[in-house]
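>>> Below are the sequence and a predicted model; questions follow.
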Amino acid sequence: MAGMFIGEHTFKVDGKGRVSIPADFRRELEEGDPLSGETGRPRMVIVYGHDAQKQLIVHTYDGYKALAADIAALPRGSEKRKIMQRMILNRARPTEVDADGRLVLPQPLRDKIGLDGTAYFAGMGETFEIWKPETFEVEDAKITDGWLAEQGDDFDPLSLLDELGA
C-alpha cells in the first residue's frame, strides 16, 4: 500500500547533502510515482513550509499531486486556499532519488532545519519527515513531557481514534 511510511531511521549526511533514504521508504516512493518503473528514480516533493517549520515533509509524487488538487478545490480567493498555496505549493521542491538510492538535500533546505552530519527520518503514514535529530528529540519531549504526561500511565494512544466517532 503506497503511503505507509512508518518507523524511524537515522542516516549520515555527507558534505554535498546526500543522504540515504531508508529502503522501505524508497519502496513507498516507487509506488507513489507512476514513472518510477521506467526511470528507476522515483520522484517526490519536499515541503519546507513556513519559517517556523522545523522539519522537511516529504510526499510521494502522487500524494503531493492529490494534495495540490485538494488545495485547488478550495474556493478561489479564500484565505484557506491562499495560506495552503503559500505554505505547501510555493514552499516546496520536487526532486528524485538518485541512482544510489539517496536524496540530495540542497544547502538552503539543510540550513533551514539546521541539518549537518545526521538526518532523522520519521515515518508519518502518508508522508515522512526529515529532522535534525536533536531538534526532533526536543519537539518529541514536548509531547511526552507535556500533553502525554497529563494523560496518565495507563493512557492508550488508540483511544484517540475513539474521538473520530464522537
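Received it, and whenever you're ready, just let me know what you need.
>>> Going by C-alpha atoms from here, please, whenever you check contacts or count neighbours.
Fine.
>>> The protein: strands as residue ranges?
In the chain, the segments counted as strands under DSSP state E are 8-12, 18-20, 43-47, 56-60, 92-96, 102-104, 118-123, 127-131.
>>> next, the one to line up against it:
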Amino acid sequence: MADRELFEGFALQAVDQKGRVAIPADLRAAAERNSDIRQIVVSSHPFDPCLSAHDLSWSKEKYDRIDNPELVPGDAGQQADARAKRRAFGLVEKAPFDDSGRFVIPPFFKKKARIEKWALFYGSGESFE
C-alpha cells in the first residue's frame, strides 16, 4: 500500500433524482491516481449502515490480503475463509465515473443505505464511505 494514495477528507454532496452524485475532488483525485480506470467498486459497509467504495486496484490488493493471511497481523497460518471472500467480492457493483467524478449510485445500494437527496462522503484510508 506504500504506493497508493489514501482517501482522506469529507464532503456533503447533492444526489439528483436519477441517483447521480459527484465524488468529492480530493477523493476522486486519489481514485484516479490509484487506478487508470475511472470506475469505483461500491458495496455495503461491513459494520456501519452506509456504503463503502474504492478504486479497482484496491480490489486486487484486498484479495491478496484475504487469500494470504501472512499479510494480516494475527492471521498467520490460517486458511482464507470463503465467507470473507464472498463478503468482500460478492455483493459489490462497479460504477464508472466521468471527468467531474459523477456516477450513478447503484439502485440496490442507494436503497439499502437510504440515500435520498444528500450523500456524506468521507475518506477512510484505502476506501471511502
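Noted; the coordinates are in hand. A quick note: this is a predicted structure, and the numbers were derived from the prediction, not measured.
>>> Just give the TM-score of the two.
Laid over one another, the chains give 0.80 as their TM-score (TM-score structural alignment, normalised by the length of the second structure), with 120 aligned residues with a CA RMSD of 2.3 Å.
>>> sorry, back to before: in CSV: the strands of the first structure, plus distance to G37 of the first structure.
Output for the strands of the first structure, formatted as CSV (distance: least, CA to CA, whole Å):
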stretch, distance to G37 of the first structure
strand 8-12, 25
strand 18-20, 20
strand 43-47, 11
strand 56-60, 14
strand 92-96, 13
strand 102-104, 17
strand 118-123, 23
strand 127-131, 20
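>>> Relative to the first structure, which residues correspond to whichever helix in the second structure runs longest?
Looking only at the second structure and at elements set by DSSP state H, the helix with the highest residue count is helix 56-67. For helix 56-67 of the second structure, the aligned range in the first structure is residues 61-72, judged by TM-score structural alignment.
>>> average distance between the matching stretch and the second structure?
Aligned to the second structure and superposed, stretch 61-72 of the first structure gives a mean residue distance of 1.4 Å (mean CA distance after the TM-score superposition for the first structure).
>>> Of all the residues in that stretch, which ones are buried?
By neighbour count, and taking 16 or more other CA atoms under 10 Å as the criterion, the buried residues in stretch 61-72 of the first structure are 61-64, 67, 71.
>>> From Q17 of the second structure, how far out is H54 of the second structure?
24 Å (CA to CA, to the nearest Å).
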